[in-house]
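K.L.:
got a predicted structure here, sequence first:
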Amino acid sequence: MKILISGAAGQVGSALVKHGSKRGFEVFGMSSSELDITNLRNVDAVFAQVKPDLVINASAYTAVDKAESDSELAYSVNELGPKLLALTCRKRDIPLLHISTDYVFDGTSNIAYTENALTNPQSVYGKSKLAGELSVKENLEQNIVLRTAWVFSEIGSNFVKTMLRLGAEREKLSIVADQFGGPTSADSIANALLTIAARVGEKRDIKWGTYHFTGLPYCSWYEFAKEIFQQAESMRLISKAPELASIFSSEYPTPAPRPLNSKLDCSKIYKEFGIEPDDWKQSLRDVLRQLQ
């Protein structure tokens, strides 16, 4: 089974290439310079060359704060790109798996968000990602939209690597403690998508649509940071963990508002595909080992 992966240089894209090959797929990972999803001519040419059986879109504009002043590019990558992929997939009768985000919600719910919960993004990034979801659904029946949150890995920019860098530079750190979600390793997201891809390849009935996938247990950024430093210190990645202080989001203003509740209910993906939530503490251990 040939799988075309866009955004192959990113956290999830890299993990898809790595695990896809291990799982026996014929993987064609394309970076944004090789496959510009916002350029229809480029998309058509790559599809004609690869002739994929399935496409996974791991391309995204993810600079949440920068998107507030760079909305044109955010919408180009997060809405137009998925639309062009969906249209090309429809023309060739190919399924598309597309990655989305917790930012499509406003974060005011008291419970974990299910797939059919009301969306209400509060940032340009969130609005552009929701627009991308809708453009995929409107233009292609054979689609899976996988929403995830708090992605981390050994590559790229993410909370784990930022904490390790700051922890090595400072004795004290203030971490937001009133935002809650499920840290999720890029490896686990990749494996979830590849499990769905395998089901597609088996020609079994697929319930197309939106699914949630994150790590468990839910925690705050403060609790996440605490676990990062505990593990890093025990593995001697850092000589001494910094002192952590918990703060409110209001004490750390950002150009783009963050959802206070990023908890995603992952029961649907387990029911349909048997995919369990990521054990993020174990995944964190695996990532820290790689960073050693």
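P.N.:
Looks like it arrived, so ask away. Residues are numbered from 1 along each chain as shown.

K.L.:
drop to CA atoms for contacts and neighbour counts, all remaining ones
P.N.:
Noted.

K.L.:
relative to residue 281, how far out is residue 172?
P.N.:
As judged by CA to CA, to the nearest Å, residue 172 and residue 281 stand 23 Å apart.

K.L.:
quick one, which of these two is more surrounded?
P.N.:
residue 281 (19 against 13; other CA atoms under 10 Å).

K.L.:
so is the more buried one in a helix, a strand, or just coil?
P.N.:
helix (DSSP: H, G, I helix; E, B strand; the rest coil).

K.L.:
same question for the one 5 residues further on.
P.N.:
Secondary structure of residue 286, reduced to three states by three-state DSSP: helix.

K.L.:
that one: neighbour count?
P.N.:
15.

K.L.:
same thing with residue 98?
P.N.:
Counted with other CA under 10 Å, residue 98 comes out at 24.

K.L.:
another structure for you, compare them:
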Amino acid sequence: MKIKRKKALFVFLLPSVLFVVAFGVYPTIYSLLLSFKDVNLITYIRGTAKYIGFSNYLEVLKDPLFWGAFKNTLVFTGLSLFFQMTIGFGIALLFNYEFPLKGFLQALIMVPWVMPIMVSGTYFRWTFGDSGFLNNLLISLGWIKEPIRWITSEKLAVYSITFANIWLGIPFNYLLLYTGLQEIPEELYESAEIDGAKGWQKVLYITLPCLKPVILTTLVLGCIFTMKVFDLVWIITKGGPGGASHLFTTLSYSLAFDRFQFGKSSAVIILMLLIVIALVFALNKVKIEEG
């Protein structure tokens, strides 16, 4: 019976394992191999790419665009995680109480998360355009005299795409945190009220400590999802203007399909992967210590 169960388990797990190998392990190993070769369009087609060691990594690390993408990725990820978590937590606390139209509003909050990225990206590109909705609104209210270059300014572009990503990620954070709140025993709050605890004290000394595992898990998942964002940024700015809003993902794509420098593109992705692994490892270590 044990052998049959193991065989059945293997059969059920096999599709998942094959999927992970085909779309996760193989592309990663292939990208790692490409990062050590001089691969461009000609050498790729002819199959004559030469092994050049760490040259691609050295050239990438000397490229100002890489360090610009590094800074942008940190800003994009840091601000996204902070505001998604903070706003999501606030909404979760609000919906932890019963009030009219609660179900309808909960469904409404999930709209950004279920909306196709193409639609969301196009909406924000139109909203933040020089002659888009936001500038027209601010001008009509008399708050500005001329359009603000939200996505065509080297200084503002990265913050505009970060705002868009925050809006998209709030529902995910809210959902996880709200689920965690439902698991906190009501007796803890009742006991705190008897001891004279006020609302903010209950949040600080009961809610947050009980939610620590959920918060850390949300941060880990948010870090992974945010670092690999590509489509939203590409739709809104394509990494522009002049590469000012490039993240690791968009820079890698641009190197591969605009310049056909596949080796450098792979090097950027591998460096990004190492950073993600380091961040996730650090967050998981904090989670284990808290546990």
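P.N.:
Everything's here; your move. Keep in mind that this is a model prediction, so the values were computed, not measured.

K.L.:
quick TM-score on the pair, please.
P.N.:
Here the TM-score for the pair of chains, by TM-score structural alignment, normalised by the length of structure 2, is 0.22; 108 aligned residues with a CA RMSD of 6.4 Å.

K.L.:
what segments of structure 2 are strands?
P.N.:
37-38, 50-51 (DSSP state E).

K.L.:
and of those, who's closest to residue 62 of structure 2?
P.N.:
In terms of CA to CA, the element of the strands of structure 2 nearest to residue 62 of structure 2 is strand 37-38, at 16.6 Å.

K.L.:
packing partners for the closest one?
P.N.:
strand 50-51, helix 262-290 (3 or more CA pairs under 8 Å, 6 or more residues apart in numbering; DSSP states H and E).

K.L.:
out of the ones you listed, indicate the one that is most buried.
P.N.:
The highest average neighbour count among these, using mean count of other CA atoms under 10 Å, belongs to helix 262-290 at a mean of 18.

K.L.:
could you dump the helices and strands packed on strand 37-38 of structure 2 into JSON lines with distance to residue 78 of structure 2 added?
P.N.:
Output for those, formatted as JSON lines (distance: least, CA to CA, whole Å):
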{"stretch": "strand 50-51", "distance to residue 78 of structure 2": "36"}
{"stretch": "helix 262-290", "distance to residue 78 of structure 2": "12"}
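
K.L.:
residue 81 of structure 2 is nearest to which of those?
P.N.:
helix 262-290 (12.7 Å).

K.L.:
so what does that closest one touch, helix or strand wise?
P.N.:
In terms of contacts (3+ CA pairs under 8 Å, 6+ apart), helix 262-290 of structure 2 is packed against helix 26-34, strand 37-38, helix 55-62, helix 208-227, helix 248-257.

K.L.:
out of the ones you listed, which is closest to residue 70 of structure 2?
P.N.:
Short answer: helix 248-257, nearest of these by CA to CA, at 6.7 Å.

K.L.:
now the closest one: buried residues?
P.N.:
For helix 248-257 of structure 2, a neighbour-count test (16 or more other CA atoms under 10 Å) marks 248, 249, 250, 251, 252, 253, 254, 255, 256 as buried.

K.L.:
buried sites along the helix or strand containing residue 131 of structure 1?
P.N.:
Assigned by DSSP states H and E, residue 131 of structure 1 belongs to helix 124-139. By neighbour count with 16+ other CA under 10 Å, helix 124-139 of structure 1 contains the buried residues 124-133, 135-137, 139.

K.L.:
let's have the residues you listed in JSON lines, adding distance to residue 271 of structure 1.
P.N.:
JSON lines is the format used below for those (distance: CA to CA, whole Å):
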{"residue": "124", "distance to residue 271 of structure 1": "32"}
{"residue": "125", "distance to residue 271 of structure 1": "30"}
{"residue": "126", "distance to residue 271 of structure 1": "27"}
{"residue": "127", "distance to residue 271 of structure 1": "29"}
{"residue": "128", "distance to residue 271 of structure 1": "29"}
{"residue": "129", "distance to residue 271 of structure 1": "25"}
{"residue": "130", "distance to residue 271 of structure 1": "24"}
{"residue": "131", "distance to residue 271 of structure 1": "27"}
{"residue": "132", "distance to residue 271 of structure 1": "25"}
{"residue": "133", "distance to residue 271 of structure 1": "22"}
{"residue": "135", "distance to residue 271 of structure 1": "26"}
{"residue": "136", "distance to residue 271 of structure 1": "23"}
{"residue": "137", "distance to residue 271 of structure 1": "22"}
{"residue": "139", "distance to residue 271 of structure 1": "26"}
